[in-house]
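1. pasting the sequence and the predicted model now:
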Amino acid sequence: MTDPGEAAAAVGDQAEVVLGRDGLDALVRVLRRRGRTVIGPTVRDGAIVLAELDSAAELPHGWGVELEAGRYRVRRRTDPAAFAHSAGPQSWKSFLHPQRVRQWTADRGTDGELTVRAEEPARVSYAFLGVRACDLHAIRILDRVMTGGRYADPAYGSRRSGAFLIAVECTEPGATCFCVSMGTGPAVESGYDLALTEVLDGGGHRFLCRSGSEEGAAVLAELPRRAADGATRTAAADAVSGAAERMGRSMPPVDLRALMRNTLEADRWNDVASRCLSCGNCTMVCPTCFCTTTEDVSDLTGDHAERWRRWDSCYDLEFTLLHDGPVRPGRRSRYRQWLTHKIGTWHDQFGSTGCVGCGRCIVWCPTGIDLTEEAHALHREATEESASP
């Protein structure tokens, strides 16, 4: 291994290098040695989930997935690819914006004095290994929502600050992926510390790697690597462009914001309402849905109480509960609120769409409701109405 200082300079001069399986193993070791908690995909309980990794051997080598609306299955592959799978049931939101966060505790002393203590944000140094392009965009969206306004969330900020992001370009999209329609993938363009493209061909199993930050370059300098060759570059580019041509889903090629705005009274909403269970699965698996509520709990003595923040969903009947009842009592209005906000009025709040085309909501809907199908149906209905005399 070269001297780290000399290697860092070399990395700065050379934009791309090639890592072998030993380089991937070393990457996890180096990050853990630097005090990072490495989170990445692994096979567990019949799914590819995100969990803490002790080594690169825990990655889902040789595993892929079969996806369809309302259906998810892991399957064995005929090669040892580590990242040839689509989005699983979790997103990185689970670590940056956890499902439950304690906000404060209150205790009554023997003298009757009440002491309230704010919960200190968790201090953790994450390294996320295997972040897809769509999920990189999702993290940026969460950044704007959670820390970009007047009321920044310190719990999110603490987890997000300094998180080391290792992106992996998608080379095998799932049947429910539509990142091309949303302009979020499959290529990784920015917002990463390291970016990998997995290549498996006659030249072996390897990863084209480039750094996107000073820390990324420093980490890369500690790994066994070789200069990027033309064959690996070409194979990587072909794999990513091929993935873009094999998207399983697409959105209609129209202004989705205008489509949502102009179809609020469309008959299609009644059709989807007849199938929607209002379970909220789509909001739970969505990498950008961020809504929360609070709950207070106490012990039997009444001397200790806590306030917790937890995820909430606009599908919950009490999500918009006022003194006279819920604002959106029907499934039609609740589904319409979710979809029109996600790809329509999100622009008004945050300056971008709230959908990154990962397809999780399609896969994990118990009745197989597909937001791309609904968008196409709304577009057809609007087109037919405008064409009728």
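-> That came in fine, so what should we check first?
2. contacts and neighbour counts: CA atoms only from here.
-> Noted.
3. what's the closest non-adjacent residue to T367?
-> Leaving aside its chain neighbours, T367 sits nearest to G70 (6.0 Å; criterion: C-alpha to C-alpha, 6 or more residues apart in numbering).
4. can you get me a residue count around that neighbour?
-> Neighbour count of G70, defined by other C-alpha atoms under 10 Å: 16.
5. residues contacting it?
-> Going by C-alpha atoms under 8 Å, 6 or more residues apart in numbering, G70 touches I362, V363, W364, C365, P366, T367, G368, I369.
6. show me the longest helix that occurs in the protein.
-> Counting residues, the longest helix found in the chain (DSSP state H) is helix 371-387.
7. mind checking how far that one is from the chain centre?
-> Centre-to-centre, helix 371-387 and its host chain are 28 Å apart (C-alpha atoms, centre = their mean, to the nearest Å).
8. structure B:
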Amino acid sequence: MPQIMQMGEHAVIGLDGLEALLAGLKRRDYRLIGPTLRDQAIVYDDIGGTADLPQGFGDEQDGGRYRLVRRGDARLFGYAVGPQSWKHYLHPPMLSLWRAERHGQSFDIIESEEILPRFAFLGVRACELNAIALQDRVFLGDEYVDLHYRRRRDGAFIVAVNCSHAGGTCFCVSMKTGPKVAAGFDLALTEVLVGDAHSFVVEIGSAEGAELLAELPARKASAEDLAAAAAIVAGTAANMGRDMETEGLQDLLARNLDHKLWDDVAQRCLTCANCTMVCPTCFCTSVEDASDLAAETAERKRRWDSCFTMDFSHLPGGSVRNSAKSRYRQWMTHKLSTWFDQFGTSGCVGCGRCITWCPVGIDITEEVRAIRDDAPK
């Protein structure tokens, strides 16, 4: 392109342009993470180029059900979100904090010194961008900053993708978090596939994104290109798999902590914590120490934990939440109600993962609807 475009402007690239985009990120020494096929699912992992993307694959999702399917076209991003979220890289499941080495009667504390690459994330959806923004608020937005999260978050390059396909458990429209990306990206792609014509409408979201786009074989987007991209997003918004009425939800849940629904859901909930593990915004952790058999070294690690585990709320007198009812209620009311008190917003982005990956198919949208329908007016 003859000159660098500005933020908010749009261009169009082809498959060769997307390959050049990934190559440009690698030249800049980014660790490239994107969607790829593994273990009969679409997951986020290291990729080398477009050949690693799940071209022609999609997914079918419902309560407690995920199935990889062949599409009838060559889309690269024709799927909804999978079991992983980007917190796997920004807030990893297991993290070494420090280790101690004994030397006779003394010991040394050795802080963990991670050599971290700069991440480039490809295929970040609108709901996931909102989830990253929520975790930014949790880990970076107050006086106490999580340095481990900040090291991973700083310098991350985000290539977002507007959704062309709504999963069976998606409800981002209800949560006002998608399917179109709004902020927090360097470049945003909308995949347009018409017959054999395969292209991407690219929106610029940062100066670095504009600089990288200027290196690619691209042309400025026309009104027809923008209309085609907008139609794709509008079609996705009109075909959400789920919906949730959020008006007054914070107060509704706060008024119904003793609702009979909690007993009903407790009979089905396995308290397995799957919903919190796949959730892109859950952030709870525990710290554990371990030493070797010779007591020469010890290590402290931080790992993901969940409000569904008995130990999570354990105090000297026992667990605060010793029933499935109390633990499910804590998770759901925190996510949709008391999160507002802590952070000024909902803790749910409508990605639907908690529904898809619940072994018994408990559906948070149905639980909200049941309370709303039965609650005293």
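-> Right, received. Where do you want to start? No experiment lies behind these values; they were computed from the predicted model shown.
9. just checking, what packs against the longest helix of structure 1?
-> When contacts are defined as 3 or more C-alpha pairs under 8 Å, 6 or more residues apart in numbering; DSSP states H and E, helix 371-387 of structure 1 packs onto helix 268-273.
10. before we move on, back to that, narrow the contacts of G70 of structure 1 to those that are buried.
-> Those of these that meet the buried threshold are I362, V363, W364, C365, P366, G368, I369, by 16 or more other C-alpha atoms under 10 Å.
11. select from the residues you listed every entry located in helices.
-> In helices, judged by DSSP H, the following of the buried ones among the contacts of G70 of structure 1 are found: I362, V363.
12. so which residues of the stretch 51-200 of structure 1 form strands?
-> 63-68, 71-76, 100-108, 114-118, 126-131, 164-168, 194-201 (DSSP state E, counting those that start in this stretch).
13. how close does the third one sit to structure 2?
-> Superposed on structure 2, strand 100-108 of structure 1 shows a mean distance of 0.4 Å to its aligned residues (mean C-alpha distance after the TM-score superposition for structure 1).
14. just tell me the aligned range of that strand in structure 2.
-> Per the alignment by TM-score structural alignment, strand 100-108 of structure 1 matches residues 94-102 in structure 2.
15. for the contacts of G70 of structure 1, which ones persist in structure 2?
-> Retained in structure 2 (both residues aligned by TM-score structural alignment, their matches' C-alpha atoms under 8 Å) from the contacts of G70 of structure 1: I362, V363, W364, C365, P366, T367, G368, I369.
16. how much space between the equivalent of the second one over in structure 2 and T309 of structure 2?
-> In structure 2, V363 of structure 1 lines up with T356, judged by TM-score structural alignment. From T356 of structure 2 across to T309 of structure 2, the span is 20 Å (C-alpha to C-alpha, to the nearest Å).
17. one more: R302 of structure 2?
-> 16 Å.
18. please apply the same query to M240 of structure 2.
-> M240 of structure 2 is 32 Å from T309 of structure 2, by C-alpha to C-alpha.
19. contacting residues for V101 of structure 1?
-> W308, R309, R310.
20. tell me how many other residues crowd the first one.
-> A count of neighbours around W308 of structure 1, defined by other C-alpha under 10 Å, yields 16.
21. could you do the last one as well?
-> Neighbour count of R310 of structure 1, defined by other C-alpha under 10 Å: 17.
22. what does G212 of structure 1 give?
-> The tally of other residues near G212 of structure 1 (other C-alpha under 10 Å) stands at 18.
23. go on, R132 of structure 1?
-> Residues within reach of R132 of structure 1, counting by other C-alpha under 10 Å, total 25.
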